[in-house]
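>>> everything below, folded, please.
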Amino acid sequence: MQVIALAWWQLGLAALLVVALAACTVAGRLGMGRTLLIAAGRTVIQLALVGLVLEALFASARLHWVVLMAVGMLLIAGREVVARQKRRLLGGWAFGIGTLAMFLSSFTVAVLTLTVIIGPEPWYRPQYAIPLLGMMLGNTMTGVALALDRLTEGTWQQRGVIENRLMLGHTWQEAIGDIRREAMRSGLMPVVNAMAAAGVVSLPGMMTGQILAGTAPALAVKYQILIMFTITLGTGFGTLAAVTLASRRLFDDRERLRPDRLAAPRG
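Sure thing, here's the model as predicted:
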C-alpha cells in the first residue's frame, strides 16, 4: 500500500481551519478562542519535539535511553494526575500514590507484553516499547485521576456518613466501601466504553494510524485488539492500586477518618 507523505503546507491548511474555529468562538463571545489557539500551538510544539526525540531514540536503541524516557513520561503523568484532582491528598501523597500505581500497572503490563506476546529483538526496542508504554500511561493516567478525584470528593462530601458507620462498629473498609466502588467504576468506565464502541461507533486511533501508514487492515486489527486489552489491564490494575492506597491514607492507624489529609478544593 502506498503511503501519502504530508507536507508542512498541508498541515498549515488544517491549522487555518483551527484558526477559523477560534475566530468563530471569538465572534460568538464563547471565551474559547485563546484556549483553542494555545492548545493547537502546544500540540504542534510538543509533537514536533517528541518526533525529534523519537528519531534519535530509534537510531540509538539503547536501553538506558528508553528507561530515561519512560521515567520522564511516568513523572509527567504523575503530575497530570495531581492536576486533575479537585481535592487531592496533602503532603505529596497524591503524586506518590498516582505515580506508584501507574508504575506498578503500566510498566508491568508493558514489559510482559513486550517480552511474552510481541517479542521484538531486543525486547526494549523503542519502536514498540515507547508507543506501547505511552498509550498505556495516557489511559491509565486518566483512569487513576478520575478514580482518585471521585474517591476524595466522595469521602469529603460523605464524611459524616462514614464517621457514623465507624461509630456503629464498621471497619474502615466497610465504612468507605460504596465510595471505593464508585471510584473504581469511574476510573474503568472510559476504557470499558472504548472497548464497547471499538469498530462499531469509532475506529481506534492506533488502528487508524497504522492503516493510513500502509499496514494491512487485518494486521492493524490484531495490534489494536492487543493494545485495547493491555490498556484495560493497565488501567484496571492501576486504578485498583490507587484507590486501595488512597483510601487507606484517608484513615489513620486507629481507623479514624482523617479529612484533614485532604487539600482544599482549587478555585
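>>> okay, CA-based contacts and neighbour counts for the rest of this
Will do.
>>> so which elements touch the host helix or strand of Arg150?
If you go by DSSP states H and E, Arg150 is part of helix 126-157. When contacts are defined as 3 or more CA pairs under 8 Å, 6 or more residues apart in numbering; DSSP states H and E, helix 126-157 sits against helix 33-60, helix 63-83, helix 93-102, helix 108-112, helix 177-197, helix 217-249.
>>> just after it, pick out the following helix or strand.
Next along from helix 126-157, by DSSP H and E: helix 159-167.
>>> how far out from the middle of the chain is the very next helix or strand once past that next one?
The first helix or strand that comes after helix 159-167 along the chain, using DSSP H and E, is helix 172-175. From the chain centre to the centre of helix 172-175 is a distance of 28 Å (CA atoms, centre = their mean, to the nearest Å).
>>> mind listing residues that contact helix 172-175?
Residues external to helix 172-175 that are found in contact with it (CA atoms under 8 Å, 6 or more residues apart in numbering): 162-163, 165-166, 251, 255-256.
>>> quick check: buried residues in it?
172, 175 (16 or more other CA atoms under 10 Å).
>>> now the second one, please; I'll put the structures next to each other:
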Amino acid sequence: MSVISLGFWDLAAASLLLLLNGILSLWLSLGIERQLLVAAVRMVVQLIAVGAVLTLLFGTASLAWTCAIGLAMVLLAGREIMARQVHRLAGWWGYGLGTATMAFACASLTLFALLGSIRPDPWFAPQYAIPLFGMILGNAMTGISLGLDALTTAVTVERPAIEARIALGALRFEALQPILRQAMRRGLMPTINAMAAMGIVSLPGMMTGQILAGVPPEQAVRYQLLIMFLISGSTGLGLFMALVGVAWRLTDHRHRLRPDRLKTR
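I've put the predicted structure just below:
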C-alpha cells in the first residue's frame, strides 16, 4: 500500500476549519479568537521547525544529537509542569523536582523499550528513539503536572487539617497520606481514561498514523499497546516520585508542615 502524501493546498483547505472556531468565538463573545490564531501559528511554525530538525537528525543517527534533542524536550516539558501549577515550590525546586522525576521515569522506560522490545539498529536510532520518547514524555508531563497541582493546592487549602494530624502525633507522610492518594488518582486519571476508551470510543493517533501509512492493523495494535504500557508505567513512576519529593520538601525532619516553601502564582 502506497503512502498518500498531503500537499500545501490540502493543508490550507483543512486550516480553514479554524475559522469556524473563530466565528463561534466572535458570535458568542468568548474572546479567544486571538488565542486561537496565535496557537495555530505557533503549531505550524513549531511543527515545521521540528520536521526540518528531524529530517537532518534522521540522516546522522548520532547518539549525541539524539540525547541533545531528548534533553531539550525534557527541559521544555519541565517548564510546562511548573507553569500549570497555581502553587509551586519556591526556588529551583519548583522546576527541578518535577523535571528530574519526569526525565528519570521517561528515559528509563524509553531505554527499556529500545533495548528490549523494539531493538532498532542502532539502538539510539532517532526515528525510533525521539518519537517514542516524545509520546511517553508528553503523557507523563500531563499526569505529573495534574498530580503536583492537586497536591500543592490541597496543602494550601487543607493546612489546618494536616497540622491537626501532625499535632495528634502523625508523622509527616502519614499526615499527608490522604492528599497524596488524591493527587496520585488525579494524575493517573487521564491515562486510565485513555486506556478505557481506546479502541471503542477512539482510535489512538499512533495506531491511526501507522494504518494510514500502510502498516497492517495487527502490527499497529501491538505497537499501540506497547506505547500505552510504557506511558502508564512512566506516568505512574514519575508521578509517585514527584509527589513523594514534594511531600518531603513541604515538611521537615521535625515533621512540621512548611507552607513557606510554596510560592503562589
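>>> TM between them?
TM-score for the superposed chains, counting by TM-score structural alignment, normalised by the length of structure 2: 0.98, backed by 265 aligned residues with a CA RMSD of 0.8 Å.
>>> returning to that earlier point: which one of the contacts of helix 172-175 of structure 1 has the most neighbours?
Taking other CA atoms under 10 Å as the neighbour criterion, Ile162 ranks highest of the contacts of helix 172-175 of structure 1 with 22 neighbours.
>>> who are the contact partners of it?
Counted by CA under 8 Å, 6+ apart, Ile162 of structure 1 has contacts 155, 175-176, 257.
>>> and of those, the nearest to Phe237 of structure 1?
Phe237 of structure 1 has its nearest neighbour among the contacts of Ile162 of structure 1 in Ile176, at 19.5 Å by CA to CA.
>>> ok, now how distant is the closest residue to the closest one other than its chain neighbours from Leu250 of structure 1?
Among residues not flanking Ile176 of structure 1 along the chain, Ile162 sits closest, at 6.4 Å (CA to CA, 6 or more residues apart in numbering). To Leu250 of structure 1, Ile162 of structure 1 is 11 Å away according to CA to CA, to the nearest Å.
>>> quick one: residues contacting the closest residue to Gly187 of structure 1 other than its chain neighbours.
Nearest residue to Gly187 of structure 1 in three dimensions, chain neighbours excluded: Gly143, at 4.0 Å (CA to CA, 6+ apart). Contacts for Gly143 of structure 1 were tallied using CA under 8 Å, 6+ apart; they are 186-188, 190, 235-236, 238-239.
>>> host element of Val18 of structure 1?
Per DSSP H and E: helix 8-27 holds Val18 of structure 1.
>>> tell me which residues in that helix are buried?
Here helix 8-27 of structure 1 shows 15, 18-19, 21-23, 25 as buried, counting by 16+ other CA under 10 Å.
>>> next: stretch 140-160 of structure 1.
140-156, 159.
>>> follow-up on the earlier one: need the overlap of contacts for Ile162 and Leu250 of structure 1.
Joint contacts of Ile162 of structure 1 and Leu250 (CA under 8 Å, 6+ apart) are Leu257.
>>> count the neighbours of the residue lying closest to Ile144 of structure 2 once chain neighbours are set aside for me.
With CA to CA, 6+ apart as the criterion, Ile144 of structure 2 has its nearest non-adjacent residue at 4.9 Å, and that residue is Leu239. A total of 29 residues lie near Leu239 of structure 2 under the criterion other CA under 10 Å.
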